[in-house]
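In: okay, predicted coordinates and the sequence, questions at the end:
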Amino acid sequence: MAEERSLRTYRANCHCATYVYEVNLPENIKNGLKFNSSYYSKIDGIYQCTQSSDDIKFVKGDPATLSSYNFGAARHQFCPNCGTHLFRVDSKTYVNIRAIQNIRVRDLDTKSIDDPEPTTWTPPKFTGSEPPAKIEDAKIYTGGCHCGAITLALKSKPIDSTYEASLLECDCSICTRNAYLWIYPSKSQVIITGASNFGYYSFGRGIWKKSFCRTCGVPIHNHIDDYTPEQIAELPEDNREWAVDHLDWSPINLRVLDGVDLDELPVRRIEGSKFGKVPYINP
């Protein structure tokens, strides 16, 4: 007879707090599951399996209104407003630990398991124009979301162990939940197709708009509008300098790029949770 796990009740939520729920999981979570598949390479969810769907109780939001993306044998559920991935559902229900409050995801041990997927899936092909930036010894990287609605091209110095500019993993509330790994090209280095399928989510200063595919939920980039001088003048005073300094940026989530070995990159971990303008308060 299998030994019963000692459970406790955790609270979890998408970042925008449209969905808040409680879930019964083992005490002192120290590890999680990672699924090996093309989809999970883009969203980097870390999961715990519930004993029963009854272990999940929503205290805010209707789970029937979550966005769903079906791939392989699983249904992947995410918030349609902020893009936070909450559940994987196949014959069992898995909870994304990234959405659970007060768990330091960086400290978790993970176990990888194979996730069979349709052999017909191939990375969506980028069909847009070449980014106009002039960069010596540049390479063009392509990628996009998983369903193919959004594709992009990035012109950059080689993105490998020799890359010298910033590559960051931030532990702030949104970067933890949506598993971003950031690279910081200028707008002229990036061309995106299918932008009409973006969902945008903004908080804090309201300058950055974090994008995700509304169909498959893959987080893509950090968008800043092309503010005119008049629009910048209308911003709150403490936001004007920030907007001017970042106006030409187009940060990209490295996980969406095809053919980049993330494990060899000199990614720097930062504690963005400590210097946000407005502290995030868990609902």
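Out: Great, that's in hand. Residues are numbered from 1 along each chain as shown.

In: can we go C-alpha only for contacts and neighbour counts from here?
Out: Noted.

In: centroid residue for the protein?
Out: N178 (3.0 Å; CA atoms, centre = their mean).

In: that one and I252, how far apart?
Out: N178 sits 13 Å away from I252 when distances are taken as CA to CA, to the nearest Å.

In: the residue nearest to the centre of the chain touches T84, doesn't it?
Out: Yes: in this structure, N178 is within contact of T84 by CA atoms under 8 Å, at 5.7 Å.

In: which stretches in the stretch 1-150 of the chain count as strands?
Out: 7-13, 20-26, 31-36, 47-49, 56-60, 67-71, 74-78, 85-89, 93-96, 109-114, 139-144 (DSSP state E, counting those that start in this stretch).

In: run through who's touching the last one.
Out: This points to strand 139-144. 123-126, 150-158, 220, 256-259 (CA atoms under 8 Å, 6 or more residues apart in numbering).

In: what of the shortest one?
Out: For strand 47-49, the surrounding residues in contact (CA under 8 Å, 6+ apart) are L25, G32, L33, K34, K92, T93, Y94, V95, N96, I97.

In: adding neighbour count, write those residues out as CSV.
Out: Below are the contacts of strand 47-49 laid out as CSV (neighbours: other CA atoms under 10 Å):
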residue, neighbour count
L25, 20
G32, 19
L33, 20
K34, 20
K92, 12
T93, 20
Y94, 21
V95, 25
N96, 24
I97, 26
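
In: about what we covered before: any of the contacts of strand 139-144 buried? List them.
Out: The neighbour-count test (16 or more other CA atoms under 10 Å) marks 123-124, 126, 150-157, 220, 256-257 as buried among the contacts of strand 139-144.

In: so of these, which ones are in strands?
Out: Using DSSP state E to define strands, the subset of these located there is T151, L152, A153, L154, K155, S156, I220.

In: in addition, the following structure is provided for comparison:
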Amino acid sequence: MSFPGPLRGNCHCGRFRFTLSANLGDVFACGCSLCRKLGCLWLRVAPDSEFTVSRDDGVLVAYEELKFCGKCGTPVMGEHQAGPLNGEVLVNARAIWGFNPFEAGIKQVVAVSEEGRALQPMDMVPGALPAKHHGSCHCGKVRVQLLAEIPGLEVKEDNCSSCVRNAYIGVYPTKDQVRVHGRENTFEYLYGRKFNGEAHCKTCGVLVFNNVYGPLISVFDSLPPERKEVVLGIYWKNMAMQPLNVRVLDNVNFESLDVNRADEGTEGYVLVD
């Protein structure tokens, strides 16, 4: 996909915005553990490109070579210190208006060895239970255990304004099938109707899980009894979920999963000045 410059981009909450005088051509998916957990798709900023910050509310948080918004979690910029992208100034293409990851021409780059970065196995963490899958943010301050097998759960991905920026691939177990360690190390981002809250690690920015709140149950009071029974069944099913980001799960090849993808786009998404 290609758009004439200048490109316009921002974190989801809009507290950091930029323009870039470049064409949106090929983007790069890095294979390092941080980029895989964040799902960043990198666009090189050429030396002759004009990168202009149009709004900066001081929300960017630095973690290793990454900068992400500390309010909404969107990864915005990066500068790799090793590997094929070493020394390149990079912008996360997912933050650019009109970018559709389902249509992008994505080039894979192989990351350098990350020997020594492995976290302590979850089975050694106090309070951990035997699980089918273990996972974590990149820095390890937030960890999860999934007690169910992924093949038995629905896996979904869409390109709404938030999910496209966070590269979210959701799996939807029930709360009793999930253990979360380190909730206190997350910040939550709610937007729109605030039915869901995205839980990001405060340190590395990785979106680990979602909290489901839903509407007030009183909104269903006006429904006819037969309709209300059906709707409440769906409501309580959703409220019992503990959605996880598949990208944070260790030893899961999410590229090979049967993912239900919805190409819905970002219609209706607006920024408030």
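Out: Received, thanks. Worth saying up front: this structure is predicted, and the values here are computed from it rather than measured.

In: what's the residue nearest to the centre of the first structure aligned with over in the second structure?
Out: Here N178 of the first structure is matched to N166 in the second structure, going by TM-score structural alignment.

In: I'd say that match and L207 touch.
Out: Yes: counting by CA under 8 Å, L207 is a contact partner of N166 of the second structure at 7.1 Å.

In: mutual contacts of these two, please.
Out: Here N166 of the second structure and L207 have L38, G73 as joint contacts, going by CA under 8 Å, 6+ apart.

In: residues in contact with stretch 222-234 of the second structure?
Out: F220, D221.

In: please disregard the earlier target; I meant stretch 94-113 of the second structure.
Out: Counting by CA under 8 Å, 6+ apart, residues outside stretch 94-113 of the second structure touching it are 1, 7-12, 25-32, 40-41, 74-76, 82-84, 93, 159, 164-167, 263, 265.

In: pull out the buried members of those.
Out: 1, 7-12, 25-31, 40-41, 74-76, 93, 159, 164-167, 265.

In: what about the helices in the stretch 151-273 of the second structure?
Out: Secondary structure of the stretch 151-273 of the second structure (DSSP state H, counting those that start in this stretch): helices at 161-166, 225-239.

In: tell me which of the ones you listed sits nearest to K67 of the second structure.
Out: Between K67 of the second structure and these, the shortest gap by CA to CA is with helix 161-166, which sits at 13.2 Å.

In: how far out from the middle of the chain is that closest one?
Out: 7 Å (CA atoms, centre = their mean, to the nearest Å).

In: that helix vs the first structure, average distance?
Out: Once the two models are superposed, helix 161-166 of the second structure sits on average 0.5 Å from its counterpart in the first structure (mean CA distance after the TM-score superposition for the first structure).

In: returning to that earlier point: let's have the helices of the stretch 151-273 of the second structure in CSV, adding distance to F102 of the second structure.
Out: Listed next are these as CSV, based on distance: least, CA to CA, whole Å:
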stretch, distance to F102 of the second structure
helix 161-166, 10
helix 225-239, 27
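
In: just name the most buried of these.
Out: Most buried of those by mean neighbour count (mean count of other CA atoms under 10 Å) is helix 161-166; its value is a mean of 24.

In: ok, residues contacting that helix?
Out: Counting by CA under 8 Å, 6+ apart, residues outside helix 161-166 of the second structure touching it are 11-12, 38-40, 73-75, 94-95, 100-101, 157-158, 207, 265-266, 269.

In: cool, stretch 3-17 of the second structure as well?
Out: 18-25, 53-60, 69, 71-76, 95-97, 161-162, 165, 271-272.

In: how about the strands of the stretch 151-273 of the second structure, start to end?
Out: 155-158, 170-171, 178-181, 186-190, 196-201, 207-212, 244-245, 260-262.

In: onto which residues of the first structure does the third one map?
Out: Aligned by TM-score structural alignment, strand 178-181 of the second structure falls on residues 190-193 of the first structure.

In: quick check: that stretch compared with the second structure, mean distance?
Out: Counting by mean CA distance after the TM-score superposition for the first structure, stretch 190-193 of the first structure comes out at 0.5 Å.

In: run the chain-centre distance for that stretch.
Out: Using CA atoms, centre = their mean, the offset of stretch 190-193 of the first structure from its chain centre is 18 Å.

In: now do the buried residues in that stretch.
Out: Within stretch 190-193 of the first structure, the residues scored as buried using 16+ other CA under 10 Å are V190, I191, I192, T193.

In: mind listing residues that contact it?
Out: Contacts for stretch 190-193 of the first structure (CA under 8 Å, 6+ apart): 126-131, 150-155, 250.

In: select, out of the strands of the stretch 1-150 of the first structure, the one closest to T215 of the first structure.
Out: Across the strands of the stretch 1-150 of the first structure, T215 of the first structure has its closest neighbour in strand 67-71 (6.7 Å, CA to CA).

In: filter the contacts of stretch 3-17 of the second structure to the buried ones?
Out: 18-25, 59-60, 69, 71-76, 95-96, 161-162, 165.

In: how about C201 of the second structure, what's its partner in the first structure?
Out: Checking TM-score structural alignment: C201 of the second structure goes with C213.

In: neighbours of the closest residue to its match other than its chain neighbours, how many?
Out: In this structure, C213 of the first structure finds its nearest non-sequential neighbour in F198, 5.0 Å apart by CA to CA, 6 or more residues apart in numbering. F198 of the first structure is flanked by 20 other residues according to other CA atoms under 10 Å.

In: quick check, F198 of the first structure in contact with K210.
Out: No: look at F198 of the first structure against K210 with CA under 8 Å: they stay out of range, at 9.4 Å.

In: just to revisit the earlier point, can you say which of the helices of the stretch 151-273 of the second structure is nearest to L257 of the second structure?
Out: The nearest among these, by CA to CA, is helix 161-166 at 17.8 Å.

In: separation between the closest residue to S53 of the first structure other than its chain neighbours and P266 of the first structure?
Out: Distance criterion CA to CA, 6+ apart; nearest residue to S53 of the first structure, sequence neighbours excluded, is T93 at 6.4 Å. Using CA to CA, one gets 35 Å for the distance from T93 of the first structure to P266 of the first structure.

In: do L66 of the first structure as well
Out: Distance from L66 of the first structure to P266 of the first structure, by CA to CA: 35 Å.

In: what do you get for D55 of the first structure?
Out: If you go by CA to CA, the gap between D55 of the first structure and P266 of the first structure works out to 40 Å.

In: compare the two (neighbour count), which wins?
Out: Counted by other CA under 10 Å, D55 of the first structure and P266 do not tie: P266 has more neighbours, with 17 against 14.
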